[in-house]
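Trainee: Please find the sequence and the predicted model below.
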Amino acid sequence: MTERAGHTVAVEVASLETAVTAARISAETETPLLLVSSPDAAAQGGCLWFLEILRQANAEVPAARLAMALDCGDAAGFALEALDCGITGVIYRGEDPVRTKLGQLAELHGASFLTERPRTLFLDEQPDPEAACRAWIKMESP
């Protein structure tokens, strides 16, 4: 089973600072945001790093409506590890039959499973992440 980000606005974050910025704007605008890791971030930072970013952003801004998607590239082992450590959204671009089996496992874990990266704005590259996030929400919201 494959899910897409749908109408949730997706932003790419690579630091706690930009995740907290996104959380503040999510709360202020009452917009659910999908925090997406950088491409192949599971191989670089691991799942616990990304889980901790979400935990701290939620702790700083409890009113934020945040979900997460850790990009595991085509590495099935990283996708499995992400699901096992509690990541609630996985991006996996590998081939079948592994993709189908991981999708079924994600469903059992209650996690979203994406087979492609959603359209995102990379907040860490923006000179003014707050203004960029606000503009992105306006542009991406239905």
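Mentor: Okay, I see it.
Trainee: From now on I want contacts and neighbour counts done on CA atoms only, so please keep to that.
Mentor: Noted.
Trainee: mind checking how far residue 89 is from residue 128?
Mentor: Distance, residue 89 to residue 128, by Cα to Cα, to the nearest Å: 27 Å.
Trainee: Look at the two and report which has more neighbours.
Mentor: Each of residue 89 and residue 128 has its neighbours counted (other Cα atoms under 10 Å); residue 89 has more, 26 against 10.
Trainee: what about versus this one:
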Amino acid sequence: MTAQPPHPRPIRFQSLSDADTACAAAADLGVPLLLVSVPGAAASAGAGWFRAVAARAAARHPSVAMTAVLDCADRPGDALGALSAGIGAILFTGRLDVAERLADIAAQHGVRLLTALPDALDLRGVRDPRRACRDWLNGQDGGHVTE
């Protein structure tokens, strides 16, 4: 189980456009990218949608070292579904005892299970997402940060 992700400046996305914008900014800057779905996306959009969006964004920006994380909130069933769907990294924010069991299962599948996330840039409602991503990845906070 990994409490914190490897990249300290994650960007949350809710669409292919958001994911593409974040990847383009990371490519411009030559930095790795931690791309995280909006909270609870495993329940609302599903693992298949997430996998397709992450794959398309990665294909459009092959130079970006991207880690895509599906947010399963505190729903262990969604986390298990993500594991079954072959998602490579998931965020589970539920009870610690459940997280420990999920971490064991995730490890058997070669999946990274995160239980926490540093502050993230949330692209929902951002007027200039490309600039916000560039600023965020450069260490600046443009006021669109979520936990």
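Mentor: Done, it's in. If you're wondering where the values come from, they're calculated on a predicted model, not measured in any experiment.
Trainee: tm score of chain vs chain?
Mentor: The TM-score (TM-score structural alignment, normalised by the length of structure 1) is 0.91; 140 aligned residues with a Cα RMSD of 1.5 Å.
Trainee: what about the strands in structure 1?
Mentor: Ranges of strands in structure 1, per DSSP state E, are 9-12, 33-36, 66-71, 89-91, 112-114, 121-122.
Trainee: burial count for the aligned residue in structure 1 for residue 62 of structure 2?
Mentor: Aligned counterpart of residue 62 of structure 2 in structure 1: residue 62 (TM-score structural alignment). Look at residue 62 of structure 1: counted by other Cα under 10 Å, it has 14 neighbours.
Trainee: Which residue would you name as the spatial centre of structure 2?
Mentor: Residue closest to the average C-alpha location in structure 2 (Cα atoms, centre = their mean): residue 36, at 1.6 Å.
Trainee: any idea how far residue 74 of structure 1 is from the closest residue in space to residue 122 of structure 1 that isn't next to it in sequence?
Mentor: What sits nearest to residue 122 of structure 1 in space, not counting adjacent residues and going by Cα to Cα, 6 or more residues apart in numbering, is residue 12, at 4.5 Å. Remark: distance between residue 12 of structure 1 and residue 74 of structure 1 (Cα to Cα) = 19 Å.
Trainee: So for these two, which residue has more residues nearby?
Mentor: residue 12 (24 against 17).
Trainee: Please tell me I have it right and the more buried one contacts residue 33.
Mentor: No - contact status for residue 12 of structure 1 versus residue 33: not in contact, 10.1 Å apart, counting by Cα atoms under 8 Å.
Trainee: mind listing what residue 3 of structure 2 touches?
Mentor: By Cα atoms under 8 Å, 6 or more residues apart in numbering, residue 3 of structure 2 lies in contact with 114, 115, 116, 117.
Trainee: Next, find the distance separating the match of residue 62 of structure 2 from residue 32 of structure 1.
Mentor: Residue 62 of structure 1 is 13 Å from residue 32 of structure 1, by Cα to Cα.
Trainee: Equivalent analysis for residue 106 of structure 1, please.
Mentor: To residue 32 of structure 1, residue 106 of structure 1 is 21 Å away according to Cα to Cα.
Trainee: what about these two, which has more around it?
Mentor: residue 106 (25 against 21).
Trainee: Please list all residues in contact with the nearest residue to residue 20 of structure 1 once chain neighbours are set aside.
Mentor: Among residues not flanking residue 20 of structure 1 along the chain, residue 57 sits closest, at 4.8 Å (Cα to Cα, 6+ apart). Neighbouring residues of residue 57 of structure 1 by Cα under 8 Å, 6+ apart: 16, 19, 20, 23.
Trainee: Alright, calling it a day.
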